[in-house]
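1. what's the 3D shape of this:
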Amino acid sequence: MTTHPYAFRLATYIIELIERRKYTIEKAFTYAISRHNSIKFQDEAFALSENTLKHFAVADFILRENGYTNIPLRKKAAFRVAYYLASQEIASQHELGFISGGLLPKKLIGLLSRGNIEDILTKINTLSPVNKFSLLYSIPPWIVEILVRYLDIESVKKILEKSKSRIYWLRINTLKASSSKVIKRMEKHGIDLIQDKDFPFLYKVQRIKSISIFRKICRKHAQDMIIQDKGSILVVKALEPRKSDVILDLTAAPGLKTSLIQQITNNSSRIIAVDLSPKRLLEEKRILNILSVKNVSLIASNGTLIRLRKKFNKILLDAPCSNSGALRNDPALRLSLWNKPSIKVFHRIQGRLLYNTINHLLSDNGILVYSTCSFSPKEGEKHFDQISSLKLETDNIPGLPGYSGFKCKDDVKRIFPYPHDTIGFFIARAINS
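-> Predicted coordinates:
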């Protein structure tokens, strides 16, 4: 037995918080350890909850198959953790009785015999590709359905397999620090970094000895480095920010892309950053100050309605979306997105943002970069099939073409966990013609 009962209990609480309150895994973890007043077994509990989120769907299937559809959420969360331990042969049924510390009755532990798990997996493998992949990879079925509809089965399997491993990309804030300084600091704590081939300031975290130490270093030295996915950086690259540009960043908070623009231009461009939420703008202001970002004006306003005195030659619209493409980097989304959100609502908001941007904010021949971290074509291709006033271009934007069946397919880009080693993004660059 290698799992401590305290780690089991803490992981159970984290899973419960994610389902009950729709927290990210980091927020649930931080809240859970603050309530338990202990620093012991934090890394073990975090890893256990993270791995449970990648296996919970089969655990839920076992409960449904055996008629346990209405058990209390705490017991359900504990069963999910126990299933992960049993399925990976980390703990036996006998050991689970002790590890679970009374959270699970014997009748539920009895469902986790090796033979029963093998029978369940055999049954799952007879299901349709959507249901099978959804259960085996713990990915919401509506997301798998989209991928299966627009991609070949082998590509879907590679994307889902790659999504099992979380990736950390670390952007060095060259406004404040040098890469050598950050690398040396990380190596001292057992964290290995590999420089990206496309962006010299971007590093992939190759090895983390302790996740709690990694998070502590990132917080302590927040002025020097930012955790930011490469896909997010590719969105900013598509805008091609230059010194002396005046750029509108619509729906800007919390400001990671805003700060990257100023890093690329060495604080020599001018940014108007707009967001609907004053609270999120306060957080953006805090982040920009930490990173020594200058020449940014923050405006709390509705991006679907805002009018400004002048139009802009460059606009970044990283629109609010379902976040379905981000589940690789936040495994909590596998659970919180299991019940499909209203894509129609996001599509409507995105459409209004695009309408206002094109008709009232973007200058003639101005450049618009639109992005969403979503796999859904309703949050990507469908918008640009309906807009005739924009000339789409894909120069200098890496990625795969958009989904088949849409007129704009060859003029927009999608990036995926495989082959791009990022989260999922839709990116469109357009000229207002």
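
2. C-alpha only now, for contacts and for neighbours.
-> Fine.

3. run a quick neighbour tally on Ile358.
-> 22 (other Cα atoms under 10 Å).

4. and what of Ser34?
-> Residues near Ser34, counting by other Cα under 10 Å: 11.

5. now do the contacts for the closest residue to Leu175 other than its chain neighbours.
-> Closest residue in space to Leu175, ignoring its immediate chain neighbours: Gln263 at 6.1 Å, by Cα to Cα, 6 or more residues apart in numbering. By Cα atoms under 8 Å, 6 or more residues apart in numbering, the residues touching Gln263 are 173-175, 293.

6. next one: the helix or strand hosting Lys237 to chain centre, how far?
-> Element membership for Lys237 (DSSP states H and E) is helix 230-239. What separates the centre of helix 230-239 from the centre of its chain is 15 Å, taken as Cα atoms, centre = their mean, to the nearest Å.

7. same for it, what does it pack against?
-> helix 256-264, strand 312-318, strand 362-372, strand 425-432 (3 or more Cα pairs under 8 Å, 6 or more residues apart in numbering; DSSP states H and E).

8. which one of those lies nearest to Val58?
-> strand 425-432 (27.5 Å; Cα to Cα).

9. okay, the helices and strands packed on helix 230-239 in JSON lines with distance to Ala59 next?
-> Below are those laid out as JSON lines (distance: least, Cα to Cα, whole Å):
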{"stretch": "helix 256-264", "distance to Ala59": "37"}
{"stretch": "strand 312-318", "distance to Ala59": "36"}
{"stretch": "strand 362-372", "distance to Ala59": "31"}
{"stretch": "strand 425-432", "distance to Ala59": "30"}
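
10. and Asp330, which of these is closest to it?
-> Using Cα to Cα, those put strand 425-432 closest to Asp330, at 14.6 Å.

11. let's compare: structure for the following, please.
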Amino acid sequence: MNLRRISYRILTGTLRGEMPKKLIEEAYYRLGLSHAQRAFVAEMVYGTLRWLMKLDWIIDRFLERPEKLDGKVRNVLRLGIYQMDFMGSVPDYAAINECVELVKWIFRRKPYLVKPMARLTNAVLRRYQREKGRLRFPSLDEDPVRHISINQSHPEWLVRRWVKRWGVEWTLKLCEANNSPPPITLRANALRCSRDQLVEELKGEGLDVSPGRYAPEAVRIEGHPVFERLESFKKGLFFLQDEASMLVVRALSPQVGDLVIDVCAAPGGKTTHIAEMTGNLATVIALDASGERLKLIRENCARLGITEVRIRRHDASEPAEDLLNRADRVLVDVPCSNTGVIRRHPDLKWKRSEEDIGKLADLQFRILLASAQYVRRGGVLVYSTCSLEEEENEGVIERFLEEVKGFEPESVADYLPYSAKELVTREGFMRSFPHIHGLDGFFAARLRRR
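-> Down below sits the predicted model:
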């Protein structure tokens, strides 16, 4: 079984728009990969995606006409240089030889291309091996945006936005955090166990775990186990979720007996958390436009023992007439640019453009406008994103409060655990950052209807 061929195929599929996690899991089950083999493929794919811009900059230094380079060869070179620079377990000579053999395999049906493409691959990688110590990257002092963009492998448009808003040092630290593998956090299922009980259960399964820092239901785990094989997973004792995402539901503070509407619910992380916090004694209506993703909510509810969730397919940008003015709580976790979760999904850096930010902000406003109509008088709405961009966060809330009467902001401080108070802004919003708090980047605002 050739793991580099598998990695190449998954990288190629990802850059064509597919989801790397899905492709890796499909390969794991279809090909019967071992845990170590899956980990190797994941490292190759996610690592190459994480450092894609830096890898391309390096590749282009060794080509006379980089724009003419065949895309398949570029992907092999990306994988090769990633192994040489970041995977200490792979000697340079092995990475080079394997990449040359991979190129031969890729072009096996075009024999006239096999030798020239293999020679090119070998020449670029061997020259890099000899000269990498002499490469000179753009200077941080002379061109900080270009320096951070290349050295930390982030799109230049995104780096420029962040530097303008937060400054060079702040942006550099954020990008460094985005390039670090994120922690794995589990949410203890309060319907079936306490956090302490989950910790003991996981330790009994041989895992290295510790309590989370901000959310009382959070457990941090070291390593990358195959969760589906754990008895604790099969028994529905936990759900994989970042602490920042857990805190959004804490800001919503659902109560027993509430009617709660989760507007963009799939895959069900926050929906199931709401049900757990209320002991299956609130009615939760989960809406999502994707029928396929609604299946994930059903599966998660079944595994976690959640019974009081009603699942409906619905376009969140249009109000559902039968739900108007009925809800005690409404959660509006909108589609966004996902710039707060780049460390988990490095492919997002290459799938977004600056134009997306304004388009998403308009969509988010429409969804918020529709969702606000579900809130009864005295009820609460929480708006949240996993974006760091002001237009998608404060900008949407400010526009909503200007155009819609009858809602007023409430500080989330009274609803978050004491340990999470540092995440509360002066305006009373929740804001988390990977490089400051070690959490995914999230925003949450709490509004009450008068």
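
12. who wins for neighbours among the contacts of Gln263 of structure 1?
-> Most surrounded of those: other Cα under 10 Å gives Asn173, at 24 neighbours.

13. wait, it sits on Ile227?
-> No. Asn173 of structure 1 lies out of contact with Ile227 (Cα atoms under 8 Å); the separation is 10.4 Å.

14. the helix holding Lys237 of structure 1 maps to which residues in structure 2?
-> Under the alignment (TM-score structural alignment), helix 230-239 of structure 1 falls on residues 243-252 in structure 2.

15. need the strands for the stretch 251-400 of structure 1, in chain order.
-> Assigned by DSSP state E, counting those that start in this stretch, the stretch 251-400 of structure 1 shows strands spanning 270-275, 296-300, 312-318, 362-372, 390-393, 400-401.

16. which position in structure 1 pairs with Cys38 of structure 2?
-> For residue 38 of structure 2 the amino acid is Arg, not Cys. Match for Arg38 of structure 2 (TM-score structural alignment): Gln42.

17. tally of neighbours for Ser317 of structure 2?
-> Count around Ser317 of structure 2 with other Cα under 10 Å applied: 18.

18. aligned to His154 of structure 2, what sits in structure 1?
-> Per TM-score structural alignment, His154 of structure 2 is aligned with Ile139.

19. hang on, its match in a helix?
-> No. Counting by DSSP: H, G, I helix; E, B strand; the rest coil, Ile139 of structure 1 is not found in a helix; it is coil.

20. how near is it to Ala332 of structure 1?
-> 11 Å (Cα to Cα, to the nearest Å).

21. now Leu260 of structure 1
-> Taking Cα to Cα, one finds Leu260 of structure 1 at 26 Å from Ala332 of structure 1.

22. hey, where'd the strands end up in the stretch 1-150 of structure 1?
-> Under DSSP E, counting those that start in this stretch, the stretch 1-150 of structure 1 gives no strands.

23. and Phe137 of structure 2, how far from Trp350 of structure 2?
-> 21 Å.

24. okay if I get the strands of the stretch 251-400 of structure 1 as TSV plus distance to Gln195 of structure 1 and mean neighbour count?
-> Conversion of the strands of the stretch 251-400 of structure 1 to TSV gives the following (distance: least, Cα to Cα, whole Å; neighbours: other Cα atoms under 10 Å):
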stretch	distance to Gln195 of structure 1	mean neighbour count
strand 270-275	28	22
strand 296-300	29	17
strand 312-318	26	23
strand 362-372	25	22
strand 390-393	29	18
strand 400-401	23	16
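
25. surely Arg280 of structure 1 meets Ala253?
-> Yes. At 5.7 Å, Arg280 of structure 1 and Ala253 qualify as touching, with contact defined as Cα under 8 Å.

26. re the thing from before, ok, Ile139 and Ala332 of structure 1, which is more surrounded?
-> Ile139 (30 against 26).

27. all helices of the stretch 151-300 of structure 2, in order?
-> With helices called from DSSP state H, counting those that start in this stretch, the stretch 151-300 of structure 2 shows them at 156-166, 168-178, 195-204, 231-234, 243-252, 269-277, 291-304.

28. run a quick neighbour tally on the residue found closest to Ile124 of structure 1 once you drop the neighbours it is linked to in the chain.
-> Distances taken as Cα to Cα, 6+ apart place Lys132 nearest to Ile124 of structure 1, at 5.7 Å, with adjacent residues excluded. By other Cα under 10 Å, 19 other residues sit near Lys132 of structure 1.

29. Lys132 of structure 1 contacts Leu121, doesn't it?
-> No. Contact between Lys132 of structure 1 and Leu121 fails when scored by Cα under 8 Å: they sit 9.4 Å apart.

30. state the distance from the nearest residue to Arg119 of structure 2 once chain neighbours are set aside to Gln255 of structure 2.
-> Sequence neighbours aside, Val100 is the residue nearest to Arg119 of structure 2 in space, at 7.8 Å (criterion: Cα to Cα, 6+ apart). Relative to Gln255 of structure 2, Val100 of structure 2 is positioned 61 Å away (Cα to Cα).

31. these two: which is more packed in?
-> The residue with more neighbours, out of Val100 of structure 2 and Gln255, is Val100; 26 against 17, by other Cα under 10 Å.

32. any idea which helix is longest in structure 1?
-> helix 5-21 (DSSP state H).

33. and it, which residues are buried?
-> Of all the residues in helix 5-21 of structure 1, those buried under the rule 16 or more other Cα atoms under 10 Å are 5-19.

34. ditto for stretch 116-136 of structure 2
-> 117-118, 120-125, 128-129.

35. what does it rub up against?
-> 59, 62-63, 73, 77, 80-81, 92, 96-97, 99-101, 103-104.

36. so what does Leu175 of structure 1 match up with in structure 2?
-> By TM-score structural alignment, Leu175 of structure 1 lines up with Leu191.

37. which residues touch that match?
-> Here Leu191 of structure 2 is in contact with 276, 279-280, 304-305 (criterion: Cα under 8 Å, 6+ apart).

38. residues in contact with the aligned residue in structure 1 for Ser432 of structure 2?
-> Using TM-score structural alignment as the criterion, Ser432 of structure 2 maps onto Ile415 of structure 1. Ile415 of structure 1 makes contacts with 231, 398-400, 422-426, as judged by Cα under 8 Å, 6+ apart.
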